[in-house]
Structure formats: structure tokens, C-alpha cells
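In: sequence plus predicted model, see below.
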Amino acid sequence: MAYRLIIANKTYSSWSLRPWLALAAADIPFTEELVPLGSDAFQARLAGLGTAGRVPVLIDGEAVVWESLAIISYVAERHPEAGLWPQDPLARAMAQAISAEMHASFGALRNALPMNLARPVEPRPIDAPVRKDVDRICALWTAARARFGGAGPFLFGAFGAADAMYAPVATRLRTYGVALDPVSAVYVDAIHAHPAFVRWREAALQESWVVAEDEIDWPTVKR
């Protein structure tokens, strides 16, 4: 039986993007079930699953897994051949550490620059806490690329779990025109060029839903 991944709007749902991208990039079969944020169907669909009432949720037979990083780790364990975590122990340790940091940190950036794939690229001023988050993220990217990224354009060479975790950040940095160092700018380009991400973004641009809290220019909706 293929995995079923419950997600929300592709335009806005950064947490949904992460496991979807990991599965798609690794060519692991799954079916997606999209439930729009704020719809009557949203809580009804998640009720009874024993989760936190948020997306994403992965259903694998009797197993129900929620939280993006937990889903990615579950799938990586089930499919070691997919190489979602680096094979080298030192690289794997770093990949898991920076993925956990992404899961738990960078609240200033998340709040100030929501993921919105439909918004045109347009620079927006950022304050000191957001700049601190950006600088930390770029430092992580630069360190991973310098130490382990020689075999490809992603953090540890080939696309993997850590890239899936940081992909929504890459979209935020591009959407809001945040100034980046050369290494980070090239990495953001690589994320946007990945075929799986391109498929997600193309689907997002077909959506008609608007979520006010993720429209930073509200009540103006820029498209």
C-alpha cells in the first residue's frame, strides 16, 4: 500500500511541503490528500487520527505519523536506499542536527516572512531578529556546503532530508528579496530548480484559496 500524505494549501503550507518534497524527490510512491486551511473539512478530516490537528500527516496502514521531521525520519528508516540522510556518519549527524534546528527554531523569520509561493518577488525590510535568523541559516548552509556538499548542489551533495526541511526557508528568502551571501544565493536557486519543487510550485500557482494571515500585504493580495 502506498503512503497517504495529508497536506494543506501548497501556496502557504511550509510544513506540508517538507515531507512531500522528501518523498517526491526520492521517488517514493505516495498519494496526496489536500485539505484547504480554514475549511470545514480541515478539522473534520484530522479528527480521530490522534494527531495535533495540524498537517502534514502520513498514513501508512495502521501507522499514523505527524510533524514534518518525524514523517521524513520515518520514511528514511523505511527506505534507506533512498538516501534521505547522508551515508557518512559525520555528514548524517550534521544533517540531522540542522534539520532539528530548523524544526525548533527561527520563529522571527517564520512570523515575519510567511511562505507564499503566489506572491511576486518583492523586497521587504526585515528587522534585527529576522536578520539574526537569516544569518544563522546561511551560516549553517555555508558550513554544510563547504564540508559535505562537494558531490552536488545541495547541502550534503545530493538532495536529502535537510534540503526538504530548509526548502520553505529558501522560498521565503526569495519571495521577500532577502539579501544573501553568494553560497546561500546559489543554494536557493538549486532548491527552486529541483524538479519536485517545480511540480509543487506549479500546483500552488493553480490554487484559488487566499489565507489572509499568510498574505503579508493584506488586505492587498499581490499576485
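Out: On my side now, so go ahead. Numbers count the residues shown, from 1 in each chain.
In: going forward, measure contacts and count neighbours with C-alpha atoms only.
Out: OK.
In: quick one, helices of the chain?
Out: Counting by DSSP state H, the chain has helices at residues 14-25, 40-46, 68-78, 89-104, 107-112, 128-148, 161-175, 182-193, 195-204.
In: now Pro168. Nearest residue, chain neighbours left out?
Out: Ser14 (5.4 Å; CA to CA, 6 or more residues apart in numbering).
In: hold the first one in mind and look at this next one:
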Amino acid sequence: MAATELTISSKIYSSWSLRGWLLCRLAGLRVTEKMVALENLENRAELLLLTPSVLVPRLTHEGASVWDTLAIAEYLHELYPNAGMYPKDRIARAHCRSVSGEIHSGFANLRSALPMNLKVRHKKFPIFSGAKPDIERVEAIWTECLGSYGGPWLFGDSPTVADAMFAPVVQRFLTYAVKLQGPAAAYCDTVNSWDLMREWIDDARKEPDEVEELDVEF
């Protein structure tokens, strides 16, 4: 049987790779990580988080090739329905899918203004005004979910697809010292302390820096 592989790019910068990896781990699926070369322009665009449409991350599993983080989430949920990737309750499950889809397809200003970089922590950072509505919307989503389902995760006492989708946003907020209040700030602490997140960050810190070689402005 062919090995189960997850094709990813940089662990320092790639939010999409992080999401795909977290989803596999949430499902209980162990994968062999395959790193893509960064010479290709599409790979470089993905590295800089400018688009979710390139074919990274890509899960190769038992003859199937699945790319795009939401497609990977649905594929894994179909295979492992008891893994808890989505809430059991129908209404909560619909809510989880909705907020996961929202962060997947929107928030372009946040992405460009606050690119993920797991090797940096700014004490202060000027936030582009266009990104502020995105930040406010993320905080509103988190506050609503935590209030509705009791926390400490967005949909209750264990992480779901939504937490995997928002994990890179948490890291952006921590990197650029985005000020959050109450439940949203506590949620950042929860995600940053997640054992899977710490494992990814530890690996990221071992990677060489790449952004200075890329001819793209944030």
C-alpha cells in the first residue's frame, strides 16, 4: 500500500500547510510529510499566504489525492466520523462548517497585512486600517462561539475543524501583538498551548528563513 503523504511547504510561513496538518492529526491520521520546492512561483505564492487555491497542502491517501483544506477536512470526516472533527449536534456542526468556510475564503486584508511568521514576535506593530474590520470579525466569531458552546475551544471541550482553521490566525495575532479582549485573548492562549501547535512551532523553528529571498512585498 502506498504511503499516506501530506504535501506541505514552509512550517514557518504557510497557514494552509498548518491547517492541513492539524486536520490530519485531529482525525488521528499519521502522515509522511513531503516538502515542496520553493522555486516554483505558485509554491512561493502559497508560502506567502496569498492564495488558498494552489495544490498545497495535498493529502495522498489510499489512491485519493485531496487538496484544499476544507476538502481535506470533509474527506477525513467521512473516513473517521467518530474522530470528533465536527460537533455531534446538527446545528453546532452547521455553525462549525460556516465559520470554517468563512475564514477559508475571506479575510484577504488580514492575510496580506499580517502574514504568518512563527519565528517573529513584535511588541508593537502598525495595523493597516483595512485589516481592522477583519480582526474585529474574527474576534466576534470567537466570542460568539466561546459563549455559545462554553469553550475553551470554539465548539466546546475539544478542538474541531474550526480550531484547525483559525489556528494560523491565532499565530498572526500573537506575532503582531494584536490586542484582544476577554474570551478571544483566552482562546489565543488555548490554541498556542495546544500540544499539536507546539509540535508544529518546534519544527518551524528548525527551518531556515525563506521570506527574505522572495521578491514580494507584504
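Out: Thanks, I have it. Predicted model only: the values in this text are computed from it and were never measured.
In: work out the TM-score between the chains.
Out: Scored by TM-score structural alignment, normalised by the length of structure 2, the superposition of the two chains gives a TM-score of 0.87; 207 aligned residues with a CA RMSD of 2.4 Å.
In: follow-up on the earlier one: surely the residue nearest to Pro168 of structure 1 touches Met115?
Out: Yes. Shown here, Ser14 of structure 1 and Met115 form a contact pair, counting by CA atoms under 8 Å, at 6.3 Å.
In: list residues touching both of the two?
Out: Here Ser14 of structure 1 and Met115 share the contacting residues Pro168, scored by CA atoms under 8 Å, 6 or more residues apart in numbering.
In: closest one to Pro120 of structure 1 among the helices of structure 1?
Out: Relative to Pro120 of structure 1, the nearest member of those by CA to CA is helix 161-175, separated by 6.5 Å.
In: ok, average deviation of that closest one from structure 2?
Out: Mean deviation of helix 161-175 of structure 1 from its aligned counterpart in structure 2 after superposition (mean CA distance after the TM-score superposition for structure 1): 0.3 Å.
In: with stretch 91-98 of structure 1 instead?
Out: In the superposition with structure 2, the average deviation recorded for stretch 91-98 of structure 1 is 0.4 Å (mean CA distance after the TM-score superposition for structure 1).
In: so how far is Leu29 of structure 2 from the most far-flung residue of structure 2 relative to its centre?
Out: Distance from the C-alpha centroid of structure 2 peaks at Met1, with 29.4 Å (CA atoms, centre = their mean). Distance of Met1 of structure 2 to Leu29 of structure 2, computed by CA to CA, to the nearest Å: 15 Å.
In: before we move on, what about Phe128 of structure 2?
Out: Look at Phe128 of structure 2 and Leu29 of structure 2: by CA to CA, they are 39 Å apart.
In: neighbour-wise, which of these two wins?
Out: Neighbour comparison, Phe128 of structure 2 and Leu29: the larger count goes to Leu29, with 15 against 12 (by other CA atoms under 10 Å).
In: neighbours around the residue nearest to Pro153 of structure 1 when sequence neighbours are not counted, how many?
Out: Once flanking residues are discounted, Pro153 of structure 1 sits nearest to Ala190: 6.4 Å by CA to CA, 6+ apart. Ala190 of structure 1 has 18 neighbours, counted by other CA under 10 Å.
In: please apply the same query to Phe106 of structure 1.
Out: Residues near Phe106 of structure 1, counting by other CA under 10 Å: 18.
In: which residues touch it?
Out: Going by CA under 8 Å, 6+ apart, Phe106 of structure 1 touches 130, 133.
In: repeat that with 7 Å
Out: Asp133 (CA atoms under 7 Å, 6 or more residues apart in numbering).
In: what does it align to in structure 2?
Out: Structural alignment (TM-score structural alignment) places Phe106 of structure 1 against Phe107 in structure 2.
In: check the gap between its match and Asp134 of structure 2 for me.
Out: Distance, Phe107 of structure 2 to Asp134 of structure 2, using CA to CA: 6 Å.
In: same deal with Lys119 of structure 2?
Out: For Lys119 of structure 2 relative to Asp134 of structure 2 (CA to CA), the value is 23 Å.
In: neighbour count winner among the two?
Out: The neighbour count for Lys119 of structure 2 versus Asp134, taken as other CA under 10 Å, is higher for Asp134 (18 against 14).
In: what residue in structure 1 is paired with the more buried one?
Out: Alignment note (TM-score structural alignment): Asp134 of structure 2 maps to Asp133 of structure 1.
In: got a list of what its match touches?
Out: Residues counted as contacts of Asp133 of structure 1 (CA under 7 Å, 6+ apart) are 106, 108-109.
In: with distance to Gly157 of structure 1 added, can I get those in JSON lines?
Out: Below are the contacts of Asp133 of structure 1 laid out as JSON lines (distance: CA to CA, whole Å):
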{"residue": "Phe106", "distance to Gly157 of structure 1": "24"}
{"residue": "Ala108", "distance to Gly157 of structure 1": "29"}
{"residue": "Leu109", "distance to Gly157 of structure 1": "26"}
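In: and which of those residues is nearest Phe148 of structure 1?
Out: Of those, the one sitting nearest to Phe148 of structure 1 (CA to CA) turns out to be Phe106, at 23.3 Å.
In: what distance do you get for that closest one to Ala203 of structure 1?
Out: Distance, Phe106 of structure 1 to Ala203 of structure 1, by CA to CA: 27 Å.
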